[in-house]
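Asks: Sequence isn't available, so here's the structure alone:
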C-alpha cells in the first residue's frame, strides 16, 4: 500500500513554497511523524512529517523546486520499514506520541507568533502544563500540554509565525531509549554535501553576513532563514562584528552607546497598535477640541451611594458609568460623532457600542460594551469590570474588541492632565478623560477650589463639523455637572 505525501496548507494567501531540504532519500525507512523534508515560503519554514511508517518509494519534488499547496511531494510504501528502535517503541502504548497543535485563535484570526517557549525539548511535562505562549494581533494565547510525557522536538521556534491548526511540537508519553550507535541522525552529521537553506544563503549574501556568526538551528546543523534574521535583528554592536564594513548600517551608532542599547522585536500586538494609529492619522482629518468639567456633583453622588450600590449590585460605582451614559446621551443629539465613513457614504449608527480603552502589560486594547445606550449604571459597571479583568489576563476574544462605534480613553488613571487621543478607526470620535485635579475656579464672583477634569474630543473633521464637536462636549459637561439630567434624559 502506498501513501501520498502532499504539500500542506501554508497559510492564508500563501499558495506555493520551495523545497529547501530533503532529510530522507529514496529507499530510506521512515517512522510515523519523522520529518521528511522542509519547505520554505516568503514568511515561514514548514516541516513535513511522515503520516505513516514505511519506505520512501518515490520523490517527486527535488530540493530547489517550487511546489503548490496539495502538490505531490513523495510516495511512501507502507509496511516495508525495518523494525527500527524508534518505530518499535512507537507501537508500545506507553511510548505513543501526541502532537501539540495551534489552538483556535479567534474569529477571523488565522495566524499567530510564537512568543515564548516555557519548556524545552527533553523536558518533562504534565497534562495541562503551559508549554508556550502565542501572540496574535490582539491577545496572547497560552498553549497547554494535551498529555503528560517528554517534550520532543519543537516544530515552531520563538518568533516564528504559525497557522491556526498547525503543529507546534510533539510530546512522547514515555522516555524512549536513545540508540547508542547507528542512529538515523548520526549519519547525516558527517555529510560533506550539507547545504544551508536557499533563502538563508540568499539573505546572508545580500547582507554580507558571515556564516560563522550565525547559530544554525536547522536539521543537521543547517542555517535557516530565521537564524539569519535573528542575527540581523541583534544589537548594532553585534552587527558591527558580524557584518562586513560594506554592509554595515550607514547610520552607525557609537560603540560606547551601542553596548548600552537593547533591541527588542515588537510584539504582534504592538505592531498592530502602531499600524492602526498611524493609519488613523493618515486617513482621517483628525481634530481635537477641549473643555473642562467640574466633577463636584458626580463625586458627591458617588460618595453618597457607593456603599448601597456595591451592596445591591456587587460591583463598585466608578466614574466610567457616568461618562458612558453622558456620552450616549450626547451621541443621540450629535449622531455624526457616532458614525463612520464608508467610501462616499456616511453610516449613522442607531446604537452605541462603546469602546473602553484599557492598558494591559502587553499594550492598549479596546474591549467593546455592546448596546451601552440601553444599559443601566450597574450593567455598565459590571461589563467594564468584567472586560477589564479579561483584558489584563489576555483573555479577550477578537469578537469582544470589534464593532465599536465610539471610544472613551481614560488617561487620568495614569496621571495625565491633558492629551489629544487618536481616533480608533473607522470610528469618528473618541473622548479623552484626564486626571481630576483641584483648581481655583471663579464661581458667582468668588474664587473656590473645585475638582476639575479636562475633556478632549478627537473627531474626524470629514464627517463631524466643529460646531457638532463643541456641542457634544458641552452636553457631556452639562450631564456630569448636573447628573440629574441623565435621569431625566435631558
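Replies: Now that the structure is in, tell me what you want to look at. Because the structure is a prediction, the values reported are computed rather than measured.
Asks: switch to C-alpha atoms for all contacts and neighbour counts from now on
Replies: OK.
Asks: Let me know the helix or strand that the residue lying closest to residue 292 once chain neighbours are set aside is in.
Replies: Spatially, and ignoring its direct neighbours in sequence, residue 292 is nearest to residue 454 (4.2 Å; Cα to Cα, 6 or more residues apart in numbering). Counting by DSSP states H and E, the element that carries residue 454 is strand 446-460.
Asks: swap in residue 36?
Replies: strand 35-40.
Asks: just checking, what packs against that strand?
Replies: Counting contacts by 3 or more Cα pairs under 8 Å, 6 or more residues apart in numbering; DSSP states H and E, strand 35-40 is packed against strand 16-22, strand 45-49.
Asks: Which of the residues in the strand holding residue 454 are classified as buried?
Replies: By neighbour count, with 16 or more other Cα atoms under 10 Å as the criterion, the buried positions of strand 446-460 are 450-460.
Asks: what do you get for stretch 457-472?
Replies: Applying a neighbour-count criterion of 16+ other Cα under 10 Å, one finds 457-461, 463-464, 468-469, 472 buried in stretch 457-472.
Asks: quick one: which of those is nearest residue 327?
Replies: Set against residue 327, the nearest of the buried residues of stretch 457-472 by Cα to Cα is residue 472 (8.1 Å).
Asks: So the closest one is in contact with residue 329, correct?
Replies: No: using Cα atoms under 8 Å, residue 472 makes no contact with residue 329, being 9.3 Å away.
Asks: Hmm, residue 373 is touching residue 326, no?
Replies: No: assessed by Cα under 8 Å, residue 373 is found out of contact with residue 326, at 9.6 Å.
Asks: out of the two, which sits in the more crowded spot?
Replies: More neighbours sit around residue 326 than around the other of residue 373 and residue 326, counting by other Cα atoms under 10 Å; the figures are 24 against 21.
Asks: Does the more buried one touch residue 476 like I think?
Replies: Yes: if you go by Cα under 8 Å, residue 326 and residue 476 touch, sitting 5.3 Å apart.
Asks: where exactly do the helices run in the stretch 101-250 of the chain?
Replies: Under the criterion DSSP state H, counting those that start in this stretch, helices of the stretch 101-250 of the chain are mapped to 198-207, 225-232, 236-242.
Asks: okay if I get these as a markdown table plus distance to residue 383?
Replies: Listed next are the helices of the stretch 101-250 of the chain as a markdown table, based on distance: least, Cα to Cα, whole Å:
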| stretch | distance to residue 383 |
| --- | --- |
| helix 198-207 | 49 |
| helix 225-232 | 42 |
| helix 236-242 | 46 |
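Asks: Of those helices, which is nearest residue 137?
Replies: Across the helices of the stretch 101-250 of the chain, residue 137 has its closest neighbour in helix 225-232 (20.7 Å, Cα to Cα).
Asks: before we move on, back to that, export the helices and strands packed on strand 35-40 to CSV and tack on mean neighbour count and distance to residue 99?
Replies: As requested, those are arranged in CSV below (neighbours: other Cα atoms under 10 Å; distance: least, Cα to Cα, whole Å):
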stretch, mean neighbour count, distance to residue 99
strand 16-22, 22, 22
strand 45-49, 21, 11
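Asks: A further structure is provided below for comparison with the first:
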C-alpha cells in the first residue's frame, strides 16, 4: 500500500485546495498518471501516481484544504493485466486526458520492420517549486537520427533552461509538443524509434502529434477550481468575466481573489488589451518576452511595491587592493590556478559588515524578522537570457581563492544555461557589479526577500583631498540599497562604512576587525 501525499508546493506556500479527481476508488492507474490537481494561491500542481496500481481509497475530497505532506489517497498494488487492458481499450481518450501515453516502458510497434521499439522522451524534473515550463525551439527535426543523451529540445522555466535528453540511439519519429506549448515534469514531448533507420522523407509523425495536441472544444460552462467557485458564490462574482490562468483556462483561487480586490469588471475590461496590441511601425520588430524575462520584470516590480527601498552611497579608494593584486598575482595564480580578482575582496568585506549589522542579513516574513546566522552571497551575472543571481554558499568559511574559483564556476554555468535551481536560491545578500559595463553610479533594486544589495561601479581615477593635498586615486562609488522596514538609516550607513574600511585596508579582513 502506497500513500499519495501532498508534495512540496514551493517557497512560502504551505497549503492547497484539492481539485477534481481524475480517477475513482477502485480504478487501475499507471505510473505517472495524473490523479488530481492541487491549487495554491500561486500555481496549480498535478499529483501523479508514483507507480502502477489501484486507487483503493480517496482521503481528501474535492474542495478540501490540505497541507504539505497530508495524505490524499491510498494506492494499492494492482493487476498489471487490468492496467494494460485499460490503456489499450481507450488509448485516444487517455491521450486527450493526460496529453500523452501513461506507459513508462518502450512501446513496441510491430508495424515498423526496420526499427525497434518506440521510446518516450519525457520532461525531466526541473527543480524545487518549478511545476511547468515552455517548449523552446526543437534542436532535432522529425526523421533525424539521434544519439543517446543528445539534447532534443530546450524547456524554458521561470528560472533556468532545461534540456530534454534523448533516452536511446535511434530516429526521432514523433513530436508531442511544439514550440510555445506549456509542459510539466513527466510529460511526453517526443517518441524515438530505437535503433531505427527512417527514410529522410518520413514526416508522417507530425500529423499524429497534431491529432493529440489540440485543446478541447470550448464549453459554455466556466471552468473553475472549487475554491474559486466558492469565492465567486460568496462574493457574487461573475466567473465568466474572469480570465483563468490555470490549466485549460481554468479560473484559480488567485484569479478570483484578484478579481475581488480590483472589482469583477476590471479583469473583463483589461482582458481584451493583450489581444489587441498597438499597430507596429514597419521599422519595428515585435518579439514575445521569454518566461525568464517576464519573471525578472515581475520580481523587480514586486520588490519596489513591497519593500521600503532606500539607497545610501559612499566611495572607496581601491589603491590598497590594486597594489596587493599587482604584488601577489603571479604567486596566487601559480598556487591556486585562478587570478585574484576584486569580487573576492568585496564578498569578504560584505560578510564582515553583515556580522556587525545583522539586520542587513535578515528578512521580513509576515510579522516576523528572520535573522540568518549564515552568509550565502548572491553574485549577479549578466547572460544573454537576462540577469541571474547564483549563490556562493558559506562565504564566511571560504578563502579568497575558494571564492574566486566558485564565482568563475557559477559564472560559466550561468552563461551556458547550466545553473540548477538550488544554485540560485537562498542567498542572504547580493552583490551586483555594474562597473564591468562602465556604470559610474546606480541604485540597485533589492533581490527579494533580501534586505540589502551592494552596487559596485567603475574604478575611475579622481582627484581627492588627502592630508591637505590634492592627489589622484582610483576611486569606486559604492551603493547600498536596503529595505527601510527592517534596516535603519544608521545601520545602512554603518554597514557601507564597514565595507569601505575593509576595502581601503584589506589587512582588517585578516585580523577580523
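Replies: Sure, I can see it. For clarity, every value in this text was computed on a predicted model and none was experimentally measured.
Asks: returning to that earlier point: do you know which of the helices of the stretch 101-250 of the first structure lies nearest residue 341 of the first structure?
Replies: Nearest to residue 341 of the first structure among those is helix 225-232; the distance by Cα to Cα comes to 39.9 Å.
Asks: what about that closest one, distance to the chain center?
Replies: The offset between the C-alpha centroid of helix 225-232 of the first structure and the centroid of the whole chain comes to 21 Å, using Cα atoms, centre = their mean, to the nearest Å.
Asks: what's the angle from that helix to strand 45-49?
Replies: Using axes from the mean of the first three to the mean of the last three Cα atoms, to 10 degrees, the interaxial angle of helix 225-232 of the first structure with respect to strand 45-49 works out to 150 degrees.
Asks: which parts of helix 225-232 of the first structure are buried?
Replies: Along helix 225-232 of the first structure, the positions that meet the burial threshold by neighbour count (16+ other Cα under 10 Å) are 225-228, 231-232.
Asks: How about stretch 270-290 of the first structure?
Replies: Going by neighbour count (16+ other Cα under 10 Å), the buried part of stretch 270-290 of the first structure is 270, 273, 276, 280, 284, 286-288, 290.
Asks: Would you check the span in the second structure matched by that stretch?
Replies: Stretch 270-290 of the first structure corresponds to residues 293-313 in the second structure, going by TM-score structural alignment.
Asks: Quick one: residues contacting the spatially most central residue of the second structure.
Replies: Against the mean C-alpha coordinate of the second structure, by Cα atoms, centre = their mean, the closest residue is residue 159 at 2.8 Å. The neighbourhood of residue 159 of the second structure, defined by Cα atoms under 8 Å, 6 or more residues apart in numbering, consists of 292, 295, 421.
Asks: Distance of it relative to residue 365 of the second structure?
Replies: Here the criterion is Cα to Cα, to the nearest Å. By it, residue 159 of the second structure lies 22 Å from residue 365 of the second structure.
Asks: distance between the ends of stretch 279-288 of the second structure?
Replies: For stretch 279-288 of the second structure, the first and last residues are 15 Å from each other (Cα to Cα).
Asks: can you check stretch 200-220 of the second structure too?
Replies: From start residue to end residue, stretch 200-220 of the second structure stretches across 45 Å - Cα to Cα.
Asks: Residues in contact with it: which ones?
Replies: Contacts of stretch 200-220 of the second structure with the rest of the structure, by Cα under 8 Å, 6+ apart, involve 92, 95-96, 99-100, 142-144, 173-177, 248.
Asks: Ok, stretch 440-459 of the first structure next?
Replies: Identification of contacts with stretch 440-459 of the first structure by Cα under 8 Å, 6+ apart yields 285-296, 337, 417-423, 428-439, 469, 473.
Asks: Buried among those? Need that as a selection in ChimeraX.
Replies: Filtering those down to the buried ones (16+ other Cα under 10 Å) takes a single ChimeraX command:
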select :286,287,288,290,292,293,294,295,337,417,418,419,420,421,422,423,428,429,430,431,432,433,434,435,436,437,469,473
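Asks: picking that back up, could you dump the helices and strands packed on strand 35-40 of the first structure to JSON lines with distance to residue 480 of the first structure?
Replies: Rendered in JSON lines, the data for those read as follows (distance: least, Cα to Cα, whole Å):
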{"stretch": "strand 16-22", "distance to residue 480 of the first structure": "59"}
{"stretch": "strand 45-49", "distance to residue 480 of the first structure": "56"}
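Asks: right, so of those strands, which gets closest to residue 259 of the first structure?
Replies: The closest of those to residue 259 of the first structure is strand 45-49. By Cα to Cα, the value is 32.1 Å.
Asks: wait, isn't residue 150 of the second structure in contact with residue 171?
Replies: No: using Cα under 8 Å, residue 150 of the second structure and residue 171 do not qualify as a contacting pair, with a distance of 11.7 Å.
Asks: what angle sits between the helix ranked longest in the first structure and strand 446-460?
Replies: With DSSP state H setting the assignment, residue counts place helix 296-313 as the longest helix in the first structure. Our comparison of helix 296-313 of the first structure with strand 446-460, counting by the same axes, to 10 degrees, yields an angle of 70 degrees.
Asks: Same question for helix 296-313 of the first structure: list its buried residues.
Replies: Using 16+ other Cα under 10 Å, the residues of helix 296-313 of the first structure that count as buried are 298, 302, 306, 309.
Asks: what's the spacing between it and its chain's center?
Replies: Taking mean C-alpha positions (Cα atoms, centre = their mean), helix 296-313 of the first structure and its chain are 38 Å apart.
Asks: Over to stretch 433-446 of the second structure?
Replies: On the basis of Cα atoms, centre = their mean, stretch 433-446 of the second structure sits 24 Å off its chain's mean C-alpha point.
Asks: Identify the residue range in the first structure corresponding to it.
Replies: By TM-score structural alignment, stretch 433-446 of the second structure lines up with residues 410-423 in the first structure.
Asks: now do the same end-to-end measure for the matching stretch.
Replies: Start and end residues of stretch 410-423 of the first structure are separated by 14 Å (Cα to Cα).
Asks: corresponding residue for residue 183 of the second structure in the first structure?
Replies: Under the alignment (TM-score structural alignment), residue 183 of the second structure maps onto residue 162.
Asks: Now do the contacts for its match.
Replies: Residue 162 of the first structure sits in contact with 102, 111-114, 156, where contact means Cα under 8 Å, 6+ apart.
Asks: Top of these by number of neighbours, please.
Replies: Neighbours here mean other Cα under 10 Å. Within the contacts of residue 162 of the first structure, the largest count is held by residue 112, at 24 neighbours.
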